[in-house]
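# Pasting the sequence and the predicted model now:
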Amino acid sequence: MRIVLTGGGTGGHVFPLIAIARELRRQLPNAELRFIGPAAFGADALERESVVVRGIIAGKLPRYPTPRLLLELLKIPAGFIIAFWELYWFMPDVVFGKGGYGMVPVVTVAWLFRIPIVIHESDAVTGLSTRICARFAKEVLLSFPATTALPRLVEKRAHIVGNPVRKTLTQGNPQRAQQRFHLALKPVVLVLGGSQGAEELNSLMVQIAPQLATESEVIHQTGARVADRFAREIALVLEPYPDTLRFYHVVPFLDEAALADAYAVATVVVSRAGAGSIFELALTGLPTIFLPLKSAAAHHQERNAAILADLGAALTLSGANLAPHLLLGSVEHLLKDAAAREVFRTRFRAFAKPDAAADIAATTIRLGQRRS
């Protein structure tokens, strides 16, 4: 069976695709897997899973007026032409779209070829690309209950499966983490800004770094683009506090093995509220403070985090509550209160969907077999 995977070009799309690719291989070892989409991020990771990568140009309409608008408009027809070419010569049995602007040309052309389509929405607010592509899909799979902005025409084809997660992230080792990050024996606060970093979160952490590095140890994924600058800022702010810099570990990006070890050793997590991070953390059950990204499209991170807060599965700081002293107080509360951590751990794990990747792979294979 030939299967095409497609989606946008960030870690929030690529990492779930890796989980799905592994499940497709497990359930259908001889499947031919090909990714067609923006290949700027994660192409090498997909290729390591024996997925053939075919990069295309994909236009992304900016949410605000910008000089890039004309360039993005020119990319749109180019993306459709390249998608047509790639699908015509490969002619898959089924297409799986993981969301993001990169899947629009591929899904649309697949519909023209009458190829069955499965799409998945990660967030609690349906993105524009999903709303467009859902009309062409045989199956629409969702991560969150009560997902909003879903076209009424496709609601009957929608099913909640959760967000696919790489299960290896639960196989970290605390002793290996201690060696990898050169940790002492203090409680560990893991800070995750996403695969591309998060400027606001990084700024907040600079302001509370002296207190955190005194009371605990910090592993902070900053994003590769700002890692060097952030490391200099941390060194400067910790300079008046002797022997604290060695307790603040700045890392540009945590690959799969490093992230698994970081999860294994963490006591508390501070994270953005993207769906990928939420479902990974739910699988681990780690007590988490979510800081939703205000600029996220349709405020989907705020909606994601609100669902968990309503369930009592995590803490959320946003808007007027997103202040350094409140973040510090929340972290210190969780570090000191083992009973509170256990309550969050139990509720968060109950929210997890560990079989999401398997369920998505099974649905994709079933539709592909109908065409074969």
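Perfect, thanks for sending it.

# contacts, neighbours, all on C-alpha from now
OK.

# List the buried residues of the biggest helix by length in the chain.
Counting by DSSP state H, the longest helix found in the chain is helix 69-90. Judged by neighbour count using 16 or more other CA atoms under 10 Å, the buried positions of helix 69-90 are L69, E72, K75, I76, A78, G79, F80, I82, A83, F84, E86, L87.

# try stretch 162-172
For stretch 162-172, by 16+ other CA under 10 Å, it's G162, N163, P164, V165, R166, L169, T170, G172.

# Distance from the longest helix of the chain to the middle of the chain?
Remark: helix 69-90 is offset 25 Å from the chain centroid, using CA atoms, centre = their mean, to the nearest Å.

# Tell me which residues touch the closest residue to G162 other than its chain neighbours, please.
Once flanking residues are discounted, G162 sits nearest to S143: 3.7 Å by CA to CA, 6 or more residues apart in numbering. Neighbouring residues of S143 by CA atoms under 8 Å, 6 or more residues apart in numbering: H120, E121, S122, D123, A124, I160, V161, G162, N163, A275.

# Distance from the helix or strand encompassing L236 to the middle of the chain?
Using DSSP states H and E, L236 sits within helix 227-238. When distances are taken as CA atoms, centre = their mean, helix 227-238 is centred 26 Å away from the chain's centroid.

# Below is structure B, check it against A:
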Amino acid sequence: MRVMMSGGGTGGHIYPAVTIVRAMERLGPCEILFVGTQQGLEADIIPKEGFRLELITVKGFERRLSWANIKNLCSTAGSVWRSMQLIREFKPDIVIGTGGYVCGPVLLAASLLRVPTMIQEQNVIPGITNRILARFVDKIAVGYQEAVQHFSPGSQKKILVSGNPIRSEVMTATREEGVAALQLSAHKRTVLISGGSRGARSINQAMLSVHRHFVGREDIQLLHVTGQSEYNNIVGNLKKYGIDEKNSGNIIIKPYLYNMPQALACSDLAIFRAGAIGLAELTARGIPAILVPYPYAAENHQEYNARAVEHSGAAVVIRDNELNGDKLIAVIEQIMGNTAVLSDMAVASKALGRPEAAVEIARAAVNLAAGKHS
């Protein structure tokens, strides 16, 4: 099978695309071509993943349905034409988009050439590109049931509520591996704190008070991923308070984690932003969460993601502008100090999890390419 994949700009669009094609490769032989832009992270990530990448030039859309976006589609006719050239040369059996404005001309070109098309939307509030493309494509896979209502009535019959694709190693990593790899105590409950690959200043600042409160505790350990730019500041500030994390006995601070699947495997509670893929990984593992949505995400989609998880009983949401050390300490104590609460949240999180989402999307794509309806 020949698969053309488009998704770019941020890791939140790129890694789901990689996960889906890996799942398709497990179902049968595939030849893969990614289409992206030079400006997006895909220009760096996709070649490192071992896939061929072709680049096109695309302008972004406004984050709402508007005449300006229609005009922009017309003004980017060159990128549609280039996409049509690539499709004619590669002859894909299916074209899949996972979000980002690069998907616009690629999926539109595929639709015009009558190649089977699918988009995958990770968030509760769909991105503008996917909302436009929904009218043209053959299949729409969504990460949340709540996302369905945000597509037009005519598009809803195409929707598959699959959950969001996660890396297979998220499910195969074990607690024992995580404890060993991260040099944690096997006898303490672990709180994993991460604001994403670049960190989150508001979470990091609140964590200064959290570390001071929990330092030396025998029952809880804190694994805090600060982001590269914040690491020295956080470690330096803790030293001002007399806390040396290396000798604290229960505080581990990292600038970045390359083995996040192992960290998730040994975590009892997570303090996270509310990106769709991070939430998919947490719920697949059944990890309760304190969520602090990034307030500047497009259309505030992270808060909508977080509220969907909170509504199911798997998380507590603290808005970024309401976050402080005292509030975070209180919520951690409330959850970690009550075994029943922690257990109930873990069950609710596990119930939300869709660890087979990538396989479900891959099978739907294979069926679509073969002319079958699922």
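Here it is on my side, so go on. Predicted, not measured: the structure shown is a model, and the values here were computed from it.

# what comes into contact with stretch 364-374 of structure 2?
Counting by CA under 8 Å, 6+ apart, M24, D93, I94, P116, M118 sit against stretch 364-374 of structure 2.

# Test my guess that the first one contacts A357.
What that stands for is M24 of structure 2. No. Counting by CA atoms under 8 Å, A357 is not a contact partner of M24 of structure 2; they are 11.9 Å apart.

# Tell me how far the residue lying closest to D244 of structure 2 once chain neighbours are set aside lies from E230 of structure 2.
Distances taken as CA to CA, 6+ apart place L238 nearest to D244 of structure 2, at 6.9 Å, with adjacent residues excluded. Here L238 of structure 2 is placed at a distance of 12 Å from E230 of structure 2 (CA to CA, to the nearest Å).

# what's the answer for A369 of structure 2, then?
Distance of A369 of structure 2 to E230 of structure 2, given as CA to CA: 46 Å.

# Number of residues surrounding E54 of structure 2?
When neighbours are counted by other CA atoms under 10 Å, E54 of structure 2 registers 15.

# Give me the contact list for the one helix or strand it maps to.
Element membership for E54 of structure 2, per DSSP H and E: strand 52-55. Here strand 52-55 of structure 2 makes contact (CA under 8 Å, 6+ apart) with I32, L33, F34, V35, G36, T37, Q38, A43, I46, P47.

# ok, average deviation of it from structure 1?
Compared with structure 1 after the fit, strand 52-55 of structure 2 shows a mean deviation of 2.3 Å (mean CA distance after the TM-score superposition for structure 1).

# what's that strand aligned against in structure 1?
Here strand 52-55 of structure 2 aligns to structure 1 at residues 52-55, judged by TM-score structural alignment.

# what lines up against E217 of structure 1 once you look at structure 2?
That one, E217 of structure 1, aligns with Q221 by TM-score structural alignment.

# From L184 of structure 2, how far out is that match?
8 Å.

# Compare those two (neighbour count), which wins?
Legend: neighbour count by other CA under 10 Å for Q221 of structure 2 and L184, higher for Q221 (25 against 22).

# Identify the residues contacting the nearest residue to the more buried one once chain neighbours are set aside.
Nearest residue to Q221 of structure 2, sequence neighbours excluded (CA to CA, 6+ apart): N250, at 4.4 Å. Residues near N250 of structure 2 by CA under 8 Å, 6+ apart: V215, G216, R217, E218, I220, Q221, L222.

# Kindly report the same for T174 of structure 2.
Taking CA under 8 Å, 6+ apart, one finds Q262, A265, C266 in contact with T174 of structure 2.

# Done for today, thanks.
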